[in-house]
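In: Please work out how this folds:
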Amino acid sequence: MLQEVTTDFAGRPLKLEVGRLAYQSDAAVVATYGDTVVLAAVNVTDKPTDMPFMPLRVDFEEKMYSVGRIPGGFFKREGRPSEEAILTCRKIDRPIRPLIPPGMRNDMQIIVLPLSVEADSSVDVISMIAASAGMHISSIPFDGPFGAVRVAQMDGELVLNPAFESLADADMDLLVAGTREGIVQIEMSGNAVGEQVIREGMKLGYEACACVIEAIEQLREKAGKPKGDFPLWEPRAEVVEFINSELKDRIIEALAMADKSERDGTLAGLQGEAVEALTEQGHESLGSDVHEVFEDIIKARLQDLAFEQGLRVDGRRLDEMRAVSCEVGLLPRVHGS
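Out: Okay, the predicted model is just below:
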């Protein structure tokens, strides 16, 4: 059954549809913005893998027919992904990955297929929105949805979702993705602009995401699946207890070492010590558990240093750079410009 939601997005209608294509996928959303049409299909396996990380794959399948062209020459089909296609995959992946429970070990795949692309709307933004909607209505646990928008500074003015071809003349090209709770991704390129311009662009972009989030929520009410009861991996309780009680203080002391090689070597030695001690207690296959607990302690410590003391791990202030040295004339035959 076809279900759709339409909202005004930066002065143009954005339509999200479910039930038109890819019926056998766990979730499939067609997003239409002007003449740009994108299909995002989301799937997940029934059983978890034994991989020690979250197995999420994002594919952006670039097709020449979407812009009204056919590959010429001997090869009549697309070859390997272009640099732009790879970067679009990353733009889709980055805001999605932290919104999935970190213990998820079921294989997940998001395939984004641009069906029609016009010059007046950036396909990467619409692809991110379609993928967000697909994840939100799927059975995969997802702490979303998020919206995405492009903010450009052109002739001194901030513009939402400008025509793709006009971005070459923009002083700032800012991509913002955000949930109801806050911004989850920013990406920016362009000329040197003031911090106030960037802040205003982020604020404008985040506010523009609200209507997209609301539309995706409405789509879930109409066509969303119940979230699946997937088993979430987490380190064993006895491993967490042992490391927190026996090694946590030493981990924090190691993080205070200014020399990176010494710091990394000490932390590696502590991980080996933890594995050895726990193995003697009768535990097996400890690598992933120990690594995860160490990562949690290290991340928490780095956050405390940054937010409470304004310091990096090696003692530098957040606005302090390492000593930089430059030298010329080192190589006799090379040419630089």
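
In: Only C-alpha atoms from now on, for both contacts and neighbour counts.
Out: Noted.

In: Check whether Leu16 really touches Asp8, as I assumed.
Out: No: counting by C-alpha atoms under 8 Å, Leu16 stays clear of Asp8, with 11.6 Å between them.

In: between those two, which one's more packed in?
Out: Looking at Leu16 and Asp8 with other C-alpha atoms under 10 Å, you find the greater number of neighbours at Leu16, namely 26 against 13.

In: which residues does that one contact?
Out: Applying C-alpha atoms under 8 Å, 6 or more residues apart in numbering to Leu16 gives the contacts 4-6, 29-32, 130, 215-216, 219.

In: and it, what element?
Out: strand 12-18 (DSSP states H and E).

In: got the buried residues for that strand?
Out: Buried positions in strand 12-18, judged by neighbour count with 16 or more other C-alpha atoms under 10 Å: 14-18.

In: Turn these into CSV, including distance to Leu278.
Out: Below are these laid out as CSV (distance: C-alpha to C-alpha, whole Å):
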residue, distance to Leu278
Leu14, 55
Lys15, 55
Leu16, 52
Glu17, 52
Val18, 50
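
In: mind listing the strands for the stretch 101-250 of the chain?
Out: If you assign secondary structure with DSSP state E, counting those that start in this stretch, the strands in the stretch 101-250 of the chain sit at 106-116, 147-154, 157-160, 172-178, 183-190.

In: ranking those by burial, who's on top?
Out: Each of those was assessed for mean neighbour count using mean count of other C-alpha atoms under 10 Å. The highest is strand 147-154, with a mean of 27.

In: need the contact list for the residue most central in space within the chain.
Out: Nearest residue to the geometric centre of the chain (C-alpha atoms, centre = their mean): Arg94, 0.5 Å. Residues in contact with Arg94 (C-alpha under 8 Å, 6+ apart) are Gln185.

In: Then Leu56?
Out: Contacts of Leu56 by C-alpha under 8 Å, 6+ apart are 97, 107-110.

In: ditto for Asp169
Out: Shown in contact with Asp169 (C-alpha under 8 Å, 6+ apart): Met154.

In: if I look at it, how far off is Ser189?
Out: Using C-alpha to C-alpha, to the nearest Å, we find Asp169 at a distance of 12 Å from Ser189.

In: again with Asp155
Out: For Asp155, the distance to Ser189 equals 16 Å [C-alpha to C-alpha].

In: next structured bit after the longest strand belonging to the chain?
Out: Ranked by residue count, the top strand of the chain under DSSP state E comes out as strand 36-48. Proceeding N to C from strand 36-48, the next assigned helix or strand is strand 56-60, under DSSP H and E.

In: quick one: that following strand to strand 106-116, angle?
Out: Orientation of strand 56-60 against strand 106-116 (axes from the mean of the first three to the mean of the last three C-alpha atoms, to 10 degrees) gives an angle of 10 degrees.

In: Tell me which helix or strand comes right after strand 56-60.
Out: helix 83-96.

In: quick check: angle from that next one to strand 172-178?
Out: Using the same axes, to 10 degrees, helix 83-96 lies at 40 degrees relative to strand 172-178.

In: Alongside the first, I'd like the structure of this one:
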Amino acid sequence: MSTLKAFYCLASASISTSDIPWNGPIAAVRIGSIDGKFIMNPTREQLQKSDLNLVVSVNPKGHLVMIDASANRLSDEKFFSALEYSIECCLPIIDQIKSLSTKTKRINVELQKFDNALIERISAMSYDRLLNIFTDFTLDKIARDTAITAVRQDVINEIASKEEALPNNLPDTFSYVVKKIFRNLIFDKSHRMDGRLFDQLRPITCKINLYEPLHGSALFQRGQTQVLCTVAFDALDSQYRNNDFVLRTGHKRKPFILHYEFPPYATNEIGRAYGRADRRELGHGALAEKGVEPIIPNELPFMVRLTSEVLESNGSSSMASVCAASLALMEAGIQIHEPVAGVAIGLVSKCADDGSVTDYRILTDILGIEDYMGDTDFKVAGTRNSITALQADIKNMEGLPLDIVQDALRAARDARCKIIDIMNSTISEPRKTKKHNTPELETLTIPSHKRGRFLGIGGLNLKKILTQTGVTIVPIDETNYSIFAPNKDAMNEAKQIINKLLEEMKEPELEFGGIYTGKIVEIRANGVLLQLYPTMPPVLLPNSQLDRRKVDHPSALGLNVGDDLQVKYFGRDPASGTMRLSRKILLNTGGVGPIKNMIATEKDEKRPGIWDVRPSKAPKSSDNKE
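Out: Predicted structure coming up:
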């Protein structure tokens, strides 16, 4: 599990030993927590027992450059202590990397700079229009983006009409002006695009049980971000197999999965709606899954699959998926530990020339444009008093001081509590009563001697039951089977088929030590097949139990198909479940020795019958000469 941190540190050391100028070096560590104690770079076994999986990257100033974490409902205070501990672990590594650096850094590297004259010219042409756009609370995401695009195009057209060649960085300069106006409004007028206060949430609506055929469903809408989440149950045999899950937990199968979908129409675009998931979907889905996983019960009788489909997006769709998933799980009747919610916290800052932060504003529940124009995006998921997942996207800063992170965590906790209160007004606890389509799970015990007939050749009977009823039957051990049915009606139909199979296999109960008469239905090289009862399958009477004398083939005794034989019943073999019958125990040979033309071969010596009582070997011919 140390590969990731090694890559960070090796990359940092490689750049530090070169002449490339940068603001490093940086170092990364993984922090775990077992029994309240933090562990630096835990082993795989330790990580499986840990309540925390925190990966951080730190710069020489002790500022956080990257944060990615999942936790088993760890308190905010404990999580902040883990961040402090991670910085203490990283600083010695940074000092060691610094000691490797011997080359002088380049000083003639020219960074991109904007022309001040061009900035003033664009500002004069667009300031009033952009200010009106940013202060118009009635504009939604699409209308605002369309208006900014129109201003941008007008500025480019006007400059193009007056100059023969456009400046190379004209689009970037316009974006710089837009961002500057946007950020100044936040600092100078405490103004947000939609008129909210810095710590105010967007309007939230929650709906559950949208589609009756589904096991669970919920719709969570926060402003213009809308997520539909559905729950589907399946048999345990369908559990997802994932190597990362095995490394983190030690379990080979994953009983819970969250599938995140972000189709193009969520952002008013066209394209292939469903196909191979891109990097964004994989990342957001993994974060939402980590946020929900700690509230799922450890022992589930079936697999749970959540499908989160983003219908509309204007910021923080992954955290909206966490909220929708919590609602859908409770609506489906899953006894979750407690509700969980997610929120995105933004940061807009002012920095000095040396990179230190001189002023900053923390924004709760950011819009898409606030994420793009801001410096940091904290995605925090958790319950009222604990954190389950966190991811910090740090963009336009050299690093985050720890006090700013602490303020962001406080803002996230306050927002989560407000969101959970709104969610509880829709559904506050898991459903108590089952839906008519709730899966049924039962255990069936089949005696070992009936197992072959129950399963059929190659499991044919189980495949027929699955095809006809949709019921999945999987073995638990040698005699017990788990029956998973999509609903009660399917379970009843499967039971009828199973009962019919068992009735067809119903056999008379034989008494141990009882003597029974059977008819020979087939003669084989290793014995005869006896039919004891019409409802009972033929039973093999091996050669070793036909006669007290050694018999190599039943024909040596003059036995034919249709003959009646009396046998004694000695129960069933505990391993194979086959009947143990004996005819020789009822015979009296009257002192007659073995049949001479039925001498046991070397092959028979190696493969005795289940009841074979072999006489001592006949004396050699040389011994009889006397």
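
In: Drop the TM-score for these two in here.
Out: The TM-score (TM-score structural alignment, normalised by the length of the first structure) is 0.58; 218 aligned residues with a C-alpha RMSD of 2.9 Å.

In: rewinding a little: remind me what the longest strand of the first structure packs against, helices and strands.
Out: Applying 3 or more C-alpha pairs under 8 Å, 6 or more residues apart in numbering; DSSP states H and E, one finds that strand 36-48 of the first structure contacts strand 27-33, strand 106-116, helix 123-137.

In: If you count neighbours, what's buried in that strand?
Out: For strand 36-48 of the first structure, by 16+ other C-alpha under 10 Å, it's 36-44, 48.

In: And for that strand, what's in contact with it?
Out: By C-alpha under 8 Å, 6+ apart, the residues outside strand 36-48 of the first structure that reach it are 21-22, 25-32, 104-118, 121, 123, 126-127, 130-131, 134-135, 138, 140, 231.

In: Now do the contacts for the residue nearest to Lys227 of the first structure when sequence neighbours are not counted.
Out: What sits nearest to Lys227 of the first structure in space, not counting adjacent residues and going by C-alpha to C-alpha, 6 or more residues apart in numbering, is Ser139, at 4.2 Å. Applying C-alpha under 8 Å, 6+ apart, we find Ser139 of the first structure in contact with 26-27, 225-228.

In: Most widely separated two among those residues?
Out: Within these, Ala27 and Gly228 form the most distant pair, 12.7 Å apart (C-alpha to C-alpha).

In: out of these two, which sits in the busier spot?
Out: Using other C-alpha under 10 Å as the criterion, Ala27 of the first structure and Gly228 rank with Ala27 on top: 28 against 11.

In: The counterpart of Leu87 of the first structure in the second structure: neighbouring residues, count only.
Out: In the second structure, Leu87 of the first structure lines up with Gly283, judged by TM-score structural alignment. Gly283 of the second structure has 14 neighbours, counted by other C-alpha under 10 Å.

In: Check Val67 of the first structure too.
Out: Other residues near Val67 of the first structure number 14, with proximity taken as other C-alpha under 10 Å.

In: The second structure: which residue goes with that one?
Out: Per TM-score structural alignment, Val67 of the first structure is aligned with Thr267.

In: and if you look at Ile140 of the first structure?
Out: Counting by TM-score structural alignment, Ile140 of the first structure corresponds to Ile334 in the second structure.

In: isn't its match right next to Pro430, touching?
Out: Yes: at 6.1 Å, Ile334 of the second structure counts as touching Pro430 under the criterion of C-alpha under 8 Å.

In: list residues touching both of the two?
Out: Residues touching both Ile334 of the second structure and Pro430 by C-alpha under 8 Å, 6+ apart: none at all.

In: Give me the three-state assignment for Tyr569 of the second structure.
Out: Classification of Tyr569 of the second structure using DSSP: H, G, I helix; E, B strand; the rest coil returns strand.

In: Just confirm it contacts Val539, I think it does.
Out: No: counting by C-alpha under 8 Å, Tyr569 of the second structure stays clear of Val539, with 11.2 Å between them.

In: Tell me roughly how far the helix ranked longest in the first structure lies from the second structure on average.
Out: What stands out as the longest helix in the first structure, according to DSSP state H, is helix 195-223. Once fitted to the second structure, helix 195-223 of the first structure is off its aligned match by 1.8 Å on average (mean C-alpha distance after the TM-score superposition for the first structure).

In: Could you name the helices and strands sitting against that helix?
Out: In terms of contacts (3+ C-alpha pairs under 8 Å, 6+ apart), helix 195-223 of the first structure is packed against strand 3-9, strand 12-18, helix 123-137, strand 147-154, strand 172-178.

In: what's the first one packed up against?
Out: For strand 3-9 of the first structure, the elements it packs on are strand 12-18, helix 195-223, judged by 3+ C-alpha pairs under 8 Å, 6+ apart.

In: mind giving me JSON lines with the ones you listed and columns for distance to Phe242 of the first structure?
Out: Shown next, in JSON lines, are those (distance: least, C-alpha to C-alpha, whole Å):
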{"stretch": "strand 12-18", "distance to Phe242 of the first structure": "49"}
{"stretch": "helix 195-223", "distance to Phe242 of the first structure": "42"}
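
In: Please identify which of the ones you listed is closest to Ala277 of the first structure.
Out: Using C-alpha to C-alpha, these put helix 195-223 closest to Ala277 of the first structure, at 48.4 Å.

In: Can you give the distance of that closest one from its chain's centre?
Out: Averaging C-alpha positions (C-alpha atoms, centre = their mean, to the nearest Å) puts helix 195-223 of the first structure 16 Å from its chain's average.

In: which of the residues in it are buried?
Out: Those would be 198, 201-202, 204-206, 208-217, 219-220, 223, for helix 195-223 of the first structure by 16+ other C-alpha under 10 Å.

In: Repeat that for stretch 27-35 of the second structure.
Out: Buried residues in stretch 27-35 of the second structure, defined by neighbour count with 16+ other C-alpha under 10 Å: 27-33.

In: what's it aligned against in the first structure?
Out: Against the first structure, there is no aligned range for stretch 27-35 of the second structure (TM-score structural alignment).

In: next one: stretch 176-188 of the second structure
Out: The aligned range for stretch 176-188 of the second structure is empty, by TM-score structural alignment.

In: Likewise for stretch 80-88 of the second structure?
Out: Under TM-score structural alignment, there's no match for stretch 80-88 of the second structure.

In: So which bits of that stretch are buried?
Out: 80, 82-83, 86-87.
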